[in-house]
Structure formats: C-alpha cells, structure tokens
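> Below are the sequence and a predicted model; questions follow.
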Amino acid sequence: MRSLTNTYVFACAFTFALWNNIQPTIEDEFIANYSSILLTNVPKNIPVHTQVLDFSHNRISGLSVSEFIYLSDLQVLNLSYNLITVLDFTVFIFNENLEYLDLSHNNISKCYCCLTLACLRHLDLSYNKFTALPICQEFGNMFHLEYLGLSATMIRKSDFRYIKHLQLHTVFLTFGNFSLYEPQSLTVLTTRNLHIAFAANQNFDFSLLYDGMSTSENLKIDNLRYTLSYKHFPSPPLMLLKKIKTTVLTLDAVDLQWAIILQIFMLIWYSPVEYLTVRNLTFRGPLEELTEYAFIPLLSSVEQSISLDGSMRALTLEHVRNKLYYFNQEILYRQFSEMNIANLTINDAYMPHMLCPNRTSSFQYLNFSHNALTDELFQNCGTLKDLKLLILQKNKFESLRKVSFMTSRMKSLKYLDMSNNLLRHDGVDVQCQWAESLSELDLSSNQLADAVFECLPVNVRKLSLQNNQISHVPRGMAELNSLEELNLASNRLADLPGCSGFTSLQSLNIEMNLILTGEGCIQLCQHERNFIPGKSIVENIITCIEKSYKSIFVLSPNFVQSEWCHYELYFAHHKLFSENSNSLILILLEPIPPYLIPARYHKLKALMAKRTYLEWPKERSKRALFWANLRAAISINLPISSEANE
C-alpha cells in the first residue's frame, strides 16, 4: 500500500483575513534600494523615473544638487543612519514632488534652508547633533506637513514660532545631552501626537511632561529617570489640570522613586487622561529622609482618589521591577484592587498576589499575565461581577478545580485565558464550578490529561486544549452542547476523538497528534501551516491540491454558495480529469437542496449528480460505517477508534 507519510490530504478551510494584509505597492521599476551596501556617496546611475529611493544604513557624509537633479519624480527619500554632518535643503531644488524625507540618525549639526519643499508631508531630523531646534522660517510654508521629527540639546519658546500655525499630526523630539528647557515652549505647538525621547543617562526635566500634557491628545515620553532626592522633585503647578489636553499617555523606560510615581499618578488621575500605559517601570526608594511612615498619608489620599469617578478607563503596566524591597506590598495591591476603572493590565511584574476589591468593582478587563500568581487568587471573591475578560497566562496556577471556583462568582465573565500555567486535574470525585457566562476558555500549554473533560464550563463555545497530555476523549463526560470550536492540537491522541457530546461543533483541530504524525498516517494541508506567505491564495490552493493524494470537500449549504468552493472544486475537478485519478472525495455535512447551489457552479452540480458522496450521519449508530467508508475512500488504514460509533 502506498505510504502517505509525505503526502497530504487537502482540507477546505480558509481564513479571509489574508486578503486584508495585501496592500498595493509601487512597481519595482520606480523603487531603488541602495540600503546597507557601505556607500560613501550617492551613486550616479539612479534611474531617472525613481519615485522611492532608499540610502539608509550607509556611510554617506555629504549631499549635492547634482546627485538629485534628474530625479524629478522622486517622492520618498530615506537617508537615515548615515554620516551626514551638514544639511542644505537647496540640494532638493529639483525634487519638488518630494513628500517623504528621512534624515534621522545622522551627525547633522547645521541646517541651511532657503527652500520650501511645498509637498513635504514627512520630515524626520531626529537623532542628530543640533544644539537648537533646526526649524527654519521656510518650514512655515510646508502646509502639507504631517510628521516632523527634530532633535536638540536645548529648547526655547521662540524655537517653534515659525510652525505654530501648522496643524501637525505627529511631532517627535529627541534630546541628547539636554541642557535647557524654557517652560511652556511645547505649548506653542499644534499637534495631535507628541513623542519625546529624553536622554537615557540624564535626570528628566518634568516640565516636559507637564507641558507635553498641555500640548497634545496623545503623548509618549521615553526615559523618565530621576536620581535626585524626592524633596527636589518639581511638583506640578496648580493650574496645570485646567490646561491638560492629553487623553492617551504612554511612559516608557521609567526609573523613579515610589513617592514621585505616586505624585505623578495623582496628577494623571485628576486629569482628562483616559488611557495610561507605563512600560519598563522601575520604582525605588524611599530614601533615608522619607521613611515608610511618610507614605501612609500619601497612600491614603491616593486610595481615596482612585475610588472616585475619574476620566481614566484603562491602566497598563508592563515589565515592572520593584527595588523597594522592604515596602509592604499589600498596601500597593490594595491601591490597584480599588481602582474605579474598566481595564487593568499588570504584565511581567513578578506579582505574587492581588487582593479582591472591597466593594463591587468596575473592572471589565483584567490582564495579569506573566506574573507569579497562584491558585489563591480571587478565591471567594464576589465583587468582580462586571468582569468580562480575564487573562492569567504565564503564571503558577496548578489546580483546575480552584480556577473554576475562582470564576464561579464572576457573573459576567465571558473569556478566560489560563494558558502556559501548571494546571492539572485528577478527576477523582472532584466537582468543578465555573461561571455560567463563560463562553471562551484557553487552557493550552498546561499539564492536563483526559480527566480535564470532567471539569469544563457547560456553556463554553470556544475551547483550546492545545499542547497538553490528552490521549483520548473519554466516554460519559458532561455534554458541551454549545461547543463550536475545539483545539486538541499537539496532544497525544492516538485515534479520532468521539464527539457525541459536542452537538454544535463546527471546528476541530487535531494536528500534531499521534493520529496525524505516525508512520503511514495522514498529514493535512492546512492554510495556517502550509500556505506560503507572499503567494496568492489561489496559488496556494493549486499547490496543495497538486501535492495532495486526496482532496476532501466537506460541503455545507454556506460553503457551496461561496466563491472559495467554486475555486477549489474547479482545480480539484481539473486534476480529476487531467490525471484520470480518483482523488476527489465529497462529504455532505448536511443535506443540500439543489436550489441552494448557484447556477454558475455547474461543475459542482455535475459532480454531485455523477459521483458518489459520503453523508455525515446524525444517528450515532451509523457513524462507525461512515468512518469505515472514509477509510476505504482514502485507501489507507486509519486508526480504528473505540468510539467510532459516536
């Protein structure tokens, strides 16, 4: 018998999201890529009709008019990561269609304008060596400018006078060896997004934070580091709250004393900020002059404030490191648990515990992934009644039963992610109690065996048990009548699972099991695994069908009315007749009235009229015969399931 170890059976299941990622690109003849080839000068043989020109990551130190004089169609020019020291905009006098110009990451210290690039939309001069901001008077005539990247070591109010009338989308400011900031300089700008990258090795100037919040709706600041004493910290001005425009605030690479963090948080809480994200956070202190007792009044005021209604909707803390070792962390957990916000994320913080809120919580989304949480989390907690999504992946949970009890009083819970934990379930007279509302459960990458089927939420619709230790789906388990999607990939299944208790099942994933990887067994051609990125969907379909020993079409009323059914059957039908083979197998998932098949799909009608097809039986007693017929059709000894009649 022919071995099928290296052959495929093509299963007709596709995701249409692939089309959404396809974007139109300029034809190759209009693109010239010279990046990363150690150029020291701009070459002279550039095609004259070039529209996109990339010289990034080279060693170019100077530019001249003669190098760009013939490139009148040029729209995009990338000169980032070179060694340019002087910029003269008259170099681009013949490139009036230029829209995108990137000169970031060079050594530019001088800038000469005398030319307005009227079509320019994107100009990036960040990460250079300017002392003052390189804003020429001609910038004020760039009315199409949307993105502006700049760098400097000092900022004065007058620096932005030429562009204060421009309606910018994004301003990116990089500061190295920063020496001076004149307060309220940033507030001259009109921009929706402001991104400030401060010097990584300097004490942060908090006036940039305060003025930035008064300038843009979306503010991001990198490198907030402050090593001076807390008593030298410049508190925010009292009038600032009335001026704040920021609703989305992101702080990255933050290294501050805990008392300073609390003061900043108090400012943000009372402000219009709705979404606060802090990444790579290290909090320290208190220092010798600020003992733990001095924190209590401040913490009390924070706790009183966060329980009140505010503008904040979501707080995200990622990659948190605590250098305040002797501080009572229970106080910190209480601040988080009592927050009156909808979404809270604390990710990768080595957090071993979280307290149950004292009162009915407003939390709807909690993400505590990649921490050190255990089975004791939220046990007997009845205040998370509005919680809908709970993500606890990459923690230290061990008992599936305790996880079920944790959810039992979460009356609104719909999604739970417990993947990548240490979950087990012994299944010996142990009752589980899940939230009745839970419809999607991820238990992948745990230590669960067959007994897991005795401890599942009865109303679950989507269930992932991928990468566990399941060898078979046992009989007599609780019926999961709502289950639509079941992922059993990467387990130890040796036979086809009996799914009699899953009356609504639409999708079953059993790849990477013994049933599909053993010698002489079937391998499926699946789009997630076998489709080649970059090829069109039609090309991938043709390739899979041509390489397949058999093509199985599971037909349903919805599928036969789709364009994909037409494409797949067309190519499979072509192979059937061109090779005079018997490679096509039709399975009817349910009866299909002839009038449901579109008239233009004459090949499908002809196939169904002339070829014998299998029908999935609703009666359990007939399913053993169905599997036997399918084995015969594929012409291979499929493993015989002890539960084939189910």
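Alright, I've got the coordinates.
> drop to CA atoms for contacts and neighbour counts, all remaining ones
Will do.
> Mind listing what's buried along stretch 379-388?
Going by neighbour count (16 or more other Cα atoms under 10 Å), the buried part of stretch 379-388 is 379, 381-388.
> Quick one: end-to-end length of stretch 416-425, please.
Stretch 416-425 has its terminal residues 17 Å apart, counting by Cα to Cα, to the nearest Å.
> neighbouring contacts of that stretch?
The set of residues external to stretch 416-425 that reach it, using Cα atoms under 8 Å, 6 or more residues apart in numbering, is 389-401, 438, 440-449, 451-452, 455.
> Rebuild the buried residues of stretch 379-388 as a markdown table, extending it with secondary structure and distance to Leu256.
Converted to a markdown table, the buried residues of stretch 379-388 look like this (DSSP: H, G, I helix; E, B strand; the rest coil; distance: Cα to Cα, whole Å):
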| residue | secondary structure | distance to Leu256 |
| --- | --- | --- |
| Gln379 | coil | 34 |
| Cys381 | coil | 33 |
| Gly382 | coil | 35 |
| Thr383 | coil | 33 |
| Leu384 | coil | 32 |
| Lys385 | coil | 35 |
| Asp386 | coil | 34 |
| Leu387 | coil | 32 |
| Lys388 | coil | 33 |
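> putting a second one here so we can go through both:
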Amino acid sequence: MEFNIKSLGNMAHWFHLLISVGIFTSFLQFTLNYSFKNCNESVDSKKAIFKCIKRQAQTVSAIVDDIPPSATNITISYCILSDIPSGSFSHLPELKILRLDCNRIRKINEDAFIHLMHLQTLNLSTNAISYLSHSSFRGLHNLTNLLLDDNQLKSLPLDLFSSLTSLKILDLRRNQLFNFSAVVHSITHLSALTKLKLSFNSLNSLHHSASLPQSLATLYLDNNNLNTLGCSREFLSSVKVLDFSYNKFLSSRAFWGMNLNGLRYLRLHSTNVSIIKLLKCNFTKVPPQCIDFSGLGANKPHFLSSLCKQLSHYPKIHIRNMTLQSNGIRTLNKTMLSNCPKISGILDLSYNELKNIKCLEFLKDQKQVRSLKFEHNHITKLLSCKTATNLSLPNLKELSYRYNRILYISAFAFIHAPKITTLLLNINIIAYMDKKALSGLRDLVTLRLDNNLLSDLYAESFEDLHSLKTLNLRNNRIAVIFNNTFHSLGNLTILDLGGNKIAQLMPQAFNGLDSLANLYLDRNRLEAIDDQQLGRLHRTLQVLDLCGNSICYYTKQPYSPFVNLTKLIDLKLDGQLPYGISILPSAFFRGLTSLTRLYLSNNHISYFNADIFDDLKSLTFLTLDNSGAGVTQLKPGIFKNLQKLVTLSIENMGVESFSEEVFGNLTALKVLHLNRNALQTMDIQLLENLTNLQYLDLRNSPLSCSCLNSDLQNWTKNNQKVQLVYLYDLSCQDLNGSNFYNFETDVCYLDLGVYLFASTYFATIVLILVPLLHVKLYWKFKYGYYVFRSWFGEQWRRLREEEEKSMYDAFISYNSADEKWVMEKLLPNLEGNGSSFKLCLHHRDFEPGRYIVDNIVSAVYNSRKTVCVISQSFLRSEWCSLEIQMASYRLFHEMQDVLLLVFLESIHERQLSTYHRMRKVMLKKTYLQWPQPDCTDPINAQELFWKQLKRAISSSSRCQEEQSEVDLQMGQPTEGNMEERGHFGSQPNLMP
C-alpha cells in the first residue's frame, strides 16, 4: 500500500508538470479533433506547417497550445501579442522555423524558447521589443537565422547570443543601437556568423573592445550616423561585403590606414567619401573593381571622366561590373569611358539624369559590355542608329530602358546591338514605335513593352524576331489584333496582351504562333471566344487567361469554343464584365480533356447545367467563388466526372445543401472552401465518405445550433482527418453569443418534439381509421375477438370433440320477426311428419345463464348444419349477423360444408351489397328460396322446397371441393358461372 501511494504521488507530480508546460493539454485536445483555435495547417504538410495570422488571441499559449508536437514551421503574424512567456513553445520540440513578426511584442521572458533544440530560423522583426534578457535565446543551439529588425532595441546584453553557436545571419536593422562595441562583444564568439545587418541604427563609430568573428563576410552599416570608423587597422580585414552607404558624415579620412584588401564589394553611396581621393591615395588597398561607384559623384561635372582617369592608373585590373547609379550624369560622350578599364559584365547607369544616349556611342571603347542599364533616367526617345555603321556591339546581350519617359522609337533603333537577347522597354510612355524599330534583332528572346501607350501593332514590327520566346504587351491601348501580326514568331511561347482594349481579334490574328504555350488576354473587351482562332493553337497552348473581359452568352444551346484545345491545362474566365457570364452554354468545356485548373469566380452564373463539367476529367483545381446568382442550386451529378479534383472553392455561392448527389463523387478532394454560403447543416456521412478531404472552410455560414447539427458538432470534436478552419470562431446565427463547437446538445438525445409529433401523428391516423374499420370490418373484428376468447379458454378443443358427436342436425338462425314461420312451417316439417331431424333453436336450446356468444358458438359447432333464414329483419339483426359469420368461418376457413341459406322473401341484389360474407357464400354455394304466393303452383313448390332442404341437411360435412364435384354431377352451377345461377326474384330457386 505504501508503494502505491508513493507511485500515485509521483504520477501526480508528473501530471502537474505536464500541465504546467502545456504538453498534456495540447496533446489531449489534438487527439480529440483536427481543428485549431487560432491556426491553420497548410494542406499536405503532414501536421508540420501552421499559419496563425490576424488572430485576436492575446497570449501565445492561446494560439499554440493546440498545435501538435510534430510542427516544424509556425507563422504568428499580425496578432496582438505583447510578450513571450517562458516555455511558450516547449511542447513543440521539432520546430525549425518560427515567425513572430508584425506583432506588438514588447517583452521576451527568460527561456521563452527553451527546448527548441531544432529551431533554425527565428523571426521577431517588426515588433516593439526594447529589452532582451541574457537568457532570452537560451537553448537555441541550432539556430542559424535570427531576425530582430524593426524593433526598439537600444542595447544588447553581453552574453545575449552565448548559446547561438550555429548562428549565421543576424539582422538588427531599424533599431536604436548606438554602442557598436557592445554589439561586437555580444557576437564575437559566434564562430559561424557570416552576415550581420546593422542598417538604420544610431551608430556613430566602429570603436570596439572585441574583434569580429573571422567567419563574418557581410556587414551592413548603412543609414547610421558614422562620421569616423575608429577601429583597428585589421578590424574589417576578413569582411568581404561592406556597406557604408547613407552615412553622410563619413569621409575619406575615416579609412586612413584600414586594411580592406579582402573586400569583394564596397558600397559608399551618399557618403562624404571622395572616391577619387580614396583611389588616388590607395591607403586602404581597396580593389577598385569591387567598389560600387553609385552616389559618389554628388552632381560633380566630369565625374565619370575623372573616375575613369583615376582607374587608368590600375592597368592590370579587370572590372566585371561597374555600377554608376545616382551620380547625376547628364550626358555620355564618345570618350567618357575611354580611360576606364575594360568592363565585361554589367554597366549600370540607372538613377541618373540622362536624356539622350546617341546610339550608345560612348561604348565605342567598351564593346565587351554584356548588360547595359539606363533605368530611372529621363530618356524621351530612341533615334535611328542605321547611319551609325561604324559602331557595333556584338557582345551586348541585355539592354534595359525601364522607368524612363520614352515617347517613340525610331526605325533601326537597335541595329547597333544585333545580338541582344533581352530588351526591356516597359514602364515608359511609348505611343509610337516604327514598324522597323526592332529590325535586326534576330537573337532577341525576351521583349518587354508593357505599361506603355501603344495602340497599334504591325506584322513588320516583329518580322526579324525569329528567336523571340517572350513578348509582353500588357497594359497598353491596343484595340485590334490584325491578321498575321505575329506570323514570324514561330518560337514564341509566352504572349501577354492583358490589360489592353482589345475588342476584336481578326480571323488570322494568331497565325504563325506554332509554339505558343501561354496566352494572356485578360482585362480586355472581348465579347466572345472564337473557336476557330483558338483552334489554330491546339498543338501547343497550355495556359489561356481571359479574365476581366465582356464575354457573355444568352442561350443554353451547345457551344464549345475550346473543343480543339486538348493540351490546355490552365483556363481563367474570372470576372467577366459588367455582370459576369450569366449563362454557360451546354458543352461549353468540351474538348478540354487535359485541363487541370479552371477559374470561374466573380461571374454570377444563374444556371449550371448538370453536365457542364463532364469533359473535365483531369481537373484538379476549380474555383467558383462569387459566381452564384442569389441562392444557387447545384444540380445533382454536376461534379460526377471530377474524380481527380483536389481543390474546390465555392465561396459565397449561396449553396444551401451539402448533398451526396452533388459532392459524392469527389473522392480525391483534399481542400473544400464553403465560406460565406447558406449552409445550415451538413451530411456527416458524406464528409466521412470523402476519404481524402483534409481542409474544410465553413466560415461565415449560418450553421444552425440545433439538434439538426448535433452530429456535426460531435464530428468536429472527434474527427482526426479533416481540418475545419477556425472551428472555434464559428458562431451560432440562431443563438446570439453562442459558439458552434459547444452549443448545448444534451436535449437532442431525448427529442420530445419528435416523440410528441410521432404520438400525435399515430393518434390522428388511429382516429381516422377507427370509424372506417368500424363501418367496414366491425363484425370481422368482433367475430375474431370472440373466436380468440373461445380459443384462449380452450373452447376449440371442447367444441371439436363435441362436433364429432353432433348433438343437432341443424342450428336454425333466424330473427324473432320470422319466428312464426319457423314454428309453424319449418319445425313441423323437419322434426314432425315422420322426420328424424333434431334442430337447435335459441329460445328452446340455449343454456340459460351462459353468454349469448358462447351459446351461439356452441350451437354452430354442435350442429352438422347451420340454416340461416334470410329476411329483411334477419339482415338488420346484429346477432343473426354474428351467427352467419360463425357458420361462414367454418365454411371458408375450416373447409366444412355446414351453411345453408334460406330466403323467405325476395331481396334485391343492391340490398345485399354491404353483406360481403353473405355474398361470398352465395357465390360459393347454391341457396334455397321459399316459394312466393304468386308462383304458379305453390303447393308443389313448397313440397319440393322441403324435400331439397331435408336432403341438404342430411348431407355430410365435406370440403368445398368435394361438394363442388357433387354439384357438377347434379348439374348445379359452380363458382364463376353466375349466368347459370338463380336470381332474387319471384321465381323460386329450388336448387339443392
């Protein structure tokens, strides 16, 4: 017993420990469901990647406690977190990437990231952190990237990074650091550190008390307040990339005596450093080919000439890339670069004040340049260079004029650079381009003319561009594509015509585009899709973008503009103007057998044919967001052939039901967006049948918090397969202040409403049936009741035994109104006049004190025959009816020939229509009728009547089949031979 108590104590201790670090809580909740309070798991991440963005939770634990321990990548951004408590992520030991940027974090407690042994990237940028404890990052031995930029740090503890032995990149930009020595002291032991970013701080000197790690190769010190370096000569000797730009007080004197011989890149943009003086004295031993010369001219005239002259003192150097941005250069003459060392790579003259480049004449001594950039200048026109026959730049491959003011391009503007492969003319104001402007560019591969003012395209413009693969004409003012405009572009694979005013495509507009794979026609003014035009691209076209046009149809008649595009894999038809594609013609997507992605959002389609997607058997992605017109009724079977569909987005479609007829065939579906629909409940069985479903979005749907959804609530709590997005944010539309995941369902297991409805329903049915049964089957029920009662009292056995003895030859059933005839006629003829029949009469032979029903049953079963004397009075008697019922039971159910019918008077057939049992007897058996007074020979008729009656009573009780044989031998009619039967008239029917 002592051992058990001690064990229980240890268990309680560990249980308390697990709760304190959050492991037990998060694990328990995760095992119950696959939804997260404040996060979403990325599809197919296998419980590894989570995003928690724009959540209102105020603590870290509220966000991450239900994330499983297998998580490796978590993003928590744009939340309202203020601090990171100790051990906040202890239950996530596999975490490798943690983003906590763009929050309101002010404080990081000690051991906040304890136990994150595998963490490699920690992003804490764009917060309000002003202080860090010496143990804030304790335990992060595998951390390689630490981002602390955009905070309010003024100082760093000396041993802040002591445990970050694997750290490679440290970003401290945009803080308030002013003590560079303290920064160096905190990182000096980081033997793996390669990049340190200290931009946009308040450093005014590089004074230090410790040395930089030998591994540090990149150091950003731009945008500080440096006016001197104040460091030792060898302090920066191991640095390869050094940025001092935008330290406006930093002068050349600061570099005196520094050893910068190991640099591979030095940027001094917008400093007070004189690059000419720096190169002239060469007291830093900086390799000139590694200097970025941007922002060093300070609008000084002849800066470029002076620079080149100074560089000429280094005859053995080779400059690969020369960057001359932001130097205020206004003109480029032929000799400006003559003294510069040979430039074999990139010459960047962007962000200057150039207006005219004169056919690149300034490169006459720099013909090895491979890439030339004139971006962000003031160039207004590109003149013809046909006359500049003495200048040729065979090595020039890339030429960029982006972000200028070019209005027009003359003929042969690029004839001097026939080998260029990339020409960037985008983001200008080009309104006119000569038909021969691009002549000679036979090697051109990429041409960008987007974001200009071009209105016309001519076939001659692209005549020489046989190697062109990418042509971008987006965002111009083109209205018509004429015939054969692109006929020479046989190798073109990407044609971008989006954002123009194209309303017409001539019949042969796409002639010659034999290799075209991607065609972008979005945001134009097309009103229809020409199947013949697109049909010419059937061999190669894979991507077709028609978003934002004016395509509209007014009939459901079959129309298939894509019938020949069997290679198309991506089709965009989003947002047709002004009101979207309201009607999709039947068979609209016929032929798209290879299509994998279809975009139909923002179209307000009023009707979807059930077979509209039948041909899209390869489709994996479909979006119909905002394409419903009010409440959308998706036809049963509309997705029946989409068995490869992985992602289906039907947000804001007005969908009211989630039925198997619509969604049942989507067996490969993984992602289902049903946000902002009219769903009030969902079929749980269908959700379980979608075996591959992983991600379900039901936000902003009016789910009913009633017993109709009790099973759905239970499913959300227990399913471990489907992630229900932000389950804990789903509110009850019909219960203010309640949430879907925990609305009360106890009463649902005893739904009184259902029971009350069922009981009242059946009570109503009974009240309707009882009168009907009383009218139609009253005597059957009553007879059955008495038979059962007799059976229960073992009456049947006794009656069977007595039947063998047959106390009476016949039981006479009659009404008291006919008693005179019975006593004066029947009784004397059957028991008198030498007859030996013994009759049972109720007034004479019934046992006194016994139930009348028991007497009737006994009389029927103790008599060989039952003779019913039928008259109007008999038909109205309740007891007579019971007697004939008993006798007919023996006739039909026990197969005993015991019943004889004697009619005292003529009764019309209509009067017998309600006596079903009697009618059945009359159809099965012959009957006797007492001769009426008006017959021709009443005396002889009565004698014959008594003779036939006596013979019938004398006959034995045999089965109906035997009696039928006797009837046939005697010439009597049988069942089904009604025409030979006697009629109810005055004529006597004396058949035995």
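Noted; the coordinates are in hand. Worth saying up front: this structure is predicted, and the values here are computed from it rather than measured.
> Burial check on Glu2 of the second structure, number of neighbours?
By other Cα atoms under 10 Å, 7 other residues sit near Glu2 of the second structure.
> if I look at it, how far off is Asn10 of the second structure?
13 Å.
> In three-state terms, label His269 of the second structure for me.
Here His269 of the second structure is coil, with the state taken from DSSP: H, G, I helix; E, B strand; the rest coil.
> Quick one: neighbours of it, just the number.
Using other Cα under 10 Å, the number of residues around His269 of the second structure comes to 25.
> And for Met11 of the second structure?
Here the neighbour count serves as a burial measure; for Met11 of the second structure (other Cα under 10 Å) it reads 12.
> After alignment, which residue of the first structure pairs with it?
For Met11 of the second structure, there is no aligned position in the first structure, judged by TM-score structural alignment.
> check which helix or strand covers Met11 of the second structure.
Under the criterion DSSP states H and E, the helix or strand holding Met11 of the second structure is helix 2-21.
> name the helices or strands packed onto that helix?
helix 23-32 (3 or more Cα pairs under 8 Å, 6 or more residues apart in numbering; DSSP states H and E).
> mean distance, the next helix or strand after the helix it packs on to its aligned residues in the first structure?
Next helix or strand after helix 23-32 of the second structure toward the C-terminus (DSSP H and E): strand 40-41. Once the two structures are superposed, the average separation between strand 40-41 of the second structure and the matching residues of the first structure is 9.0 Å (mean Cα distance after the TM-score superposition for the first structure).
> Relative to Leu209 of the first structure, which of the buried residues of stretch 379-388 of the first structure is nearest.
Within those, distances to Leu209 of the first structure taken as Cα to Cα reach their minimum at Leu387, with 33.0 Å.
> The closest one against Gln364, yeah?
Yes: under the criterion of Cα atoms under 8 Å, Leu387 of the first structure lies in contact with Gln364, with a separation of 4.0 Å.
> Would you mind listing the residues in contact with the nearest residue to Thr190 of the first structure once chain neighbours are set aside?
Once its chain neighbours are removed from consideration, Thr190 of the first structure has its nearest residue in Gln167; the separation is 5.6 Å (Cα to Cα, 6 or more residues apart in numbering). Gln167 of the first structure is in contact with 146, 190-191, counting by Cα under 8 Å, 6+ apart.
> Now for those residues, which sits with the most neighbours around it?
With neighbours set by other Cα under 10 Å, the maximum within the contacts of Gln167 of the first structure is found at Thr191, which has 21 neighbours.
> tell me the contacts of Phe440 of the first structure?
No Phe there; residue 440 of the first structure is Glu. Residues 414-416, 460-463 are the ones in contact with Glu440 of the first structure under the rule Cα under 8 Å, 6+ apart.
> whoops, I mixed them up, Gly140 of the first structure
Shown here is Gly140 of the first structure, whose contacts under the criterion Cα under 8 Å, 6+ apart are 162-163, 165-166.
> Show the buried residues in those residues.
Under a neighbour-count criterion of 16+ other Cα under 10 Å, the subset of the contacts of Gly140 of the first structure counted as buried comprises 163, 166.
> can I get the contacts of Gly140 of the first structure in CSV with secondary structure and distance to Tyr570 of the first structure?
CSV is the format used below for the contacts of Gly140 of the first structure (three-state DSSP; distance: Cα to Cα, whole Å):
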residue, secondary structure, distance to Tyr570 of the first structure
Tyr162, coil, 64
Ile163, coil, 60
His165, coil, 60
Leu166, coil, 56
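> Identify the farthest-apart pair in the contacts of Gly140 of the first structure.
Checking the contacts of Gly140 of the first structure against each other with Cα to Cα, the farthest-apart pair comes out as Tyr162 and Leu166, at 8.8 Å.
> ok, Leu645 of the second structure - how many residues close by?
Considering only other Cα under 10 Å, Leu645 of the second structure is surrounded by 24 other residues.
> Need the counterpart of it in the first structure.
So, by TM-score structural alignment, Leu645 of the second structure is matched to Glu484.
> wait, what's in contact with the residue nearest to Ile420 of the second structure when sequence neighbours are not counted?
Distances taken as Cα to Cα, 6+ apart put Lys397 closest to Ile420 of the second structure, at 3.8 Å, once the chain neighbours are dropped. Remark: with contacts taken as Cα under 8 Å, 6+ apart, Lys397 of the second structure is in contact with 370-371, 419-422.
> next one: Cys39 of the second structure
When contacts are counted by Cα under 8 Å, 6+ apart, Cys39 of the second structure is found next to 50-53, 63-64, 726.
> Roughly how far does it sit from Leu698 of the second structure?
Noted for Cys39 of the second structure: a distance of 15 Å to Leu698 of the second structure, by Cα to Cα.
> residues in the second structure matched by the top helix by length along the first structure, start to end?
For the first structure, the helix reaching the highest residue count under DSSP state H is reported as helix 563-578. Taken onto the second structure by TM-score structural alignment, helix 563-578 of the first structure occupies no residues there; it is unmatched.
> what about the strands in the stretch 351-500 of the second structure?
Here the stretch 351-500 of the second structure has its strands, by DSSP state E, counting those that start in this stretch, at 371-373, 381-382, 398-400, 408-409, 422-424, 432-433, 446-448, 470-472, 480-481, 494-496.
> could I get those strands as CSV with mean neighbour count and distance to Trp14 of the second structure?
Listed next are the strands of the stretch 351-500 of the second structure as CSV, based on neighbours: other Cα atoms under 10 Å; distance: least, Cα to Cα, whole Å:
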stretch, mean neighbour count, distance to Trp14 of the second structure
strand 371-373, 20, 67
strand 381-382, 22, 79
strand 398-400, 19, 67
strand 408-409, 21, 79
strand 422-424, 20, 67
strand 432-433, 20, 79
strand 446-448, 20, 66
strand 470-472, 20, 65
strand 480-481, 20, 76
strand 494-496, 20, 64
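> Now distance to Thr25 of the second structure too, for those, in JSON lines please.
JSON lines is the format used below for those (distance: least, Cα to Cα, whole Å):
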{"stretch": "strand 371-373", "distance to Thr25 of the second structure": "59"}
{"stretch": "strand 381-382", "distance to Thr25 of the second structure": "69"}
{"stretch": "strand 398-400", "distance to Thr25 of the second structure": "59"}
{"stretch": "strand 408-409", "distance to Thr25 of the second structure": "69"}
{"stretch": "strand 422-424", "distance to Thr25 of the second structure": "58"}
{"stretch": "strand 432-433", "distance to Thr25 of the second structure": "69"}
{"stretch": "strand 446-448", "distance to Thr25 of the second structure": "57"}
{"stretch": "strand 470-472", "distance to Thr25 of the second structure": "55"}
{"stretch": "strand 480-481", "distance to Thr25 of the second structure": "65"}
{"stretch": "strand 494-496", "distance to Thr25 of the second structure": "54"}
